[in-house]
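1. coordinates for the following, if possible.
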Amino acid sequence: MTATDLKTLFDAFNRHDIGGVMHFFSEDCVFNAVGGPEVYGNRFVGTGPIADAFSGVWTSMPDAEWANHSHFVDGDRGVSEWTFSGTAADGSRIEAEGCDLFTFRDGKIVRKQAFRKNRPVLQPRY
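-> Sure, this is the predicted structure:
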């Protein structure tokens, strides 16, 4: 994996292209989402549950975007920084900086940990 691969991954996230996203994940990947009841957030294991989790974000926030993304890779580890924004059905918006920590094996992502600033939801303007 390279920083260019991570850029391509986030370009696919922004196109809401699940095939393009999942191309980078190993079958046994673990994804720890930004929120959830456990110390690690919500955990998804395997490409099916992970694809469903990503697609769920796009369904609940059709304008979801990871803007200003930048990336670096050092051996089997990588980091992506971004600004996430998205609008829910009720018009409330999220806009917050975040990052992902990646672990790679054999050119694929085997672990993705997502972190995002805990910022209040922005209320819709009427």
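
2. from here on, just use CA atoms for contacts and neighbour counts.
-> Fine.

3. going along the chain, name the strands of the protein.
-> Along the chain, the stretches classed as strands by DSSP state E are 25-32, 43-45, 65-74, 77-87, 93-105, 108-116.

4. out of these, flag the one nearest residue 19.
-> Among the strands of the chain, strand 25-32 comes nearest to residue 19, with 10.3 Å by Cα to Cα.

5. that older thread, just put the strands of the chain in JSON lines and tack on mean neighbour count.
-> Shown next, in JSON lines, are the strands of the chain (neighbours: other Cα atoms under 10 Å):
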{"stretch": "strand 25-32", "mean neighbour count": "20"}
{"stretch": "strand 43-45", "mean neighbour count": "17"}
{"stretch": "strand 65-74", "mean neighbour count": "16"}
{"stretch": "strand 77-87", "mean neighbour count": "18"}
{"stretch": "strand 93-105", "mean neighbour count": "19"}
{"stretch": "strand 108-116", "mean neighbour count": "20"}
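
6. can I get those strands in TSV with distance to residue 8?
-> Compiled in TSV, the strands of the chain are given as follows (distance: least, Cα to Cα, whole Å):
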stretch	distance to residue 8
strand 25-32	13
strand 43-45	22
strand 65-74	10
strand 77-87	12
strand 93-105	15
strand 108-116	13
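
7. which one of those lies nearest to residue 57?
-> With Cα to Cα, the closest approach to residue 57 among the strands of the chain belongs to strand 77-87: 9.0 Å.

8. let's see this one next to it:
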Amino acid sequence: MKSLSEIVSSFMGTFNTGDFGAMLEFFSEGSVYIDPYGVEHNGVSAIGDALAPSFEVSDSKSHYQITSTIIDEGQSMALVTWTLVITAPDGTKSAIDGLDILHVQDGKIVLKNAFCKANELTIRKVA
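-> A predicted model of the protein is given here:
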């Protein structure tokens, strides 16, 4: 079985590789995703519906930069801070900062609680 650190790293990597199916495989059937708005999505199907827009092709490119990861093996939990860097077709870059709290049991994510640094999702310009 993979270590918690390997699970978290592989899971977060699916967002950059665009592998939607692989991302969903990390969740247990009874898992819960709490999105940045506080809405709970229960079960793999609902989580897939909620996260699908993150994987849809658009006219911009995006990339998650993992800025820090804290692994708590005893609690089977990871805190992952990230910056989503978005490059528009004209080359303009912007970013959203966030945090995912991931709880894992038996090698599967049972809870993904996502936060962003604003009451509403806001995008800041970056150089």
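
9. TM-score for these two?
-> After superposition, the two chains reach a TM-score (TM-score structural alignment, normalised by the length of the first structure) of 0.76; 117 aligned residues with a Cα RMSD of 2.7 Å.

10. in space, what's closest to residue 8 of the second structure - neighbours in sequence excluded?
-> Counting by Cα to Cα, 6 or more residues apart in numbering, residue 78 is the residue found nearest to residue 8 of the second structure once chain neighbours are left out, at 7.3 Å.

11. ok, that neighbour to residue 88 of the second structure distance?
-> 31 Å (Cα to Cα, to the nearest Å).

12. and if you look at residue 18 of the second structure?
-> 17 Å.

13. longest helix of the second structure?
-> In the second structure, with assignment by DSSP state H, the single longest helix is helix 4-17.

14. that helix maps to which residues in the first structure?
-> The alignment of helix 4-17 of the second structure onto the first structure (TM-score structural alignment) covers residues 2-15.

15. return the set of buried residues in that stretch.
-> Using 16 or more other Cα atoms under 10 Å as the test for burial, stretch 2-15 of the first structure gives 2-3, 5-7, 9-14.

16. which of those residues sits closest to residue 57 of the first structure?
-> residue 13 (10.4 Å).

17. that closest one contacts residue 65, doesn't it?
-> Yes. Counting by Cα atoms under 8 Å, residue 65 is a contact partner of residue 13 of the first structure at 7.5 Å.

18. show me what contacts the counterpart of residue 24 of the first structure in the second structure?
-> Alignment note (TM-score structural alignment): residue 24 of the first structure maps to residue 26 of the second structure. Residues near residue 26 of the second structure by Cα atoms under 8 Å, 6 or more residues apart in numbering: 7, 11, 107-109.

19. export those as a markdown table, with columns for distance to residue 126 of the second structure.
-> Shown next, in a markdown table, are the contacts of residue 26 of the second structure (distance: Cα to Cα, whole Å):
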| residue | distance to residue 126 of the second structure |
| --- | --- |
| 7 | 30 |
| 11 | 26 |
| 107 | 36 |
| 108 | 35 |
| 109 | 32 |
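
20. pull the most distant pair out of those.
-> 11 and 107 (11.2 Å).

21. quick one: the residue nearest the centre of the first structure and residue 89 of the first structure, what's the gap?
-> In the first structure, the centroid-proximal residue (Cα atoms, centre = their mean) is residue 114; its distance is 6.3 Å. Distance of residue 114 of the first structure to residue 89 of the first structure, given as Cα to Cα: 23 Å.

22. now do residue 33 of the first structure
-> Here residue 33 of the first structure is placed at a distance of 21 Å from residue 89 of the first structure (Cα to Cα).

23. more crowded one of these two?
-> Ranked by neighbour count (other Cα atoms under 10 Å), residue 33 of the first structure and residue 89 place residue 33 first, with 20 against 10.

24. alright, calling it a day.
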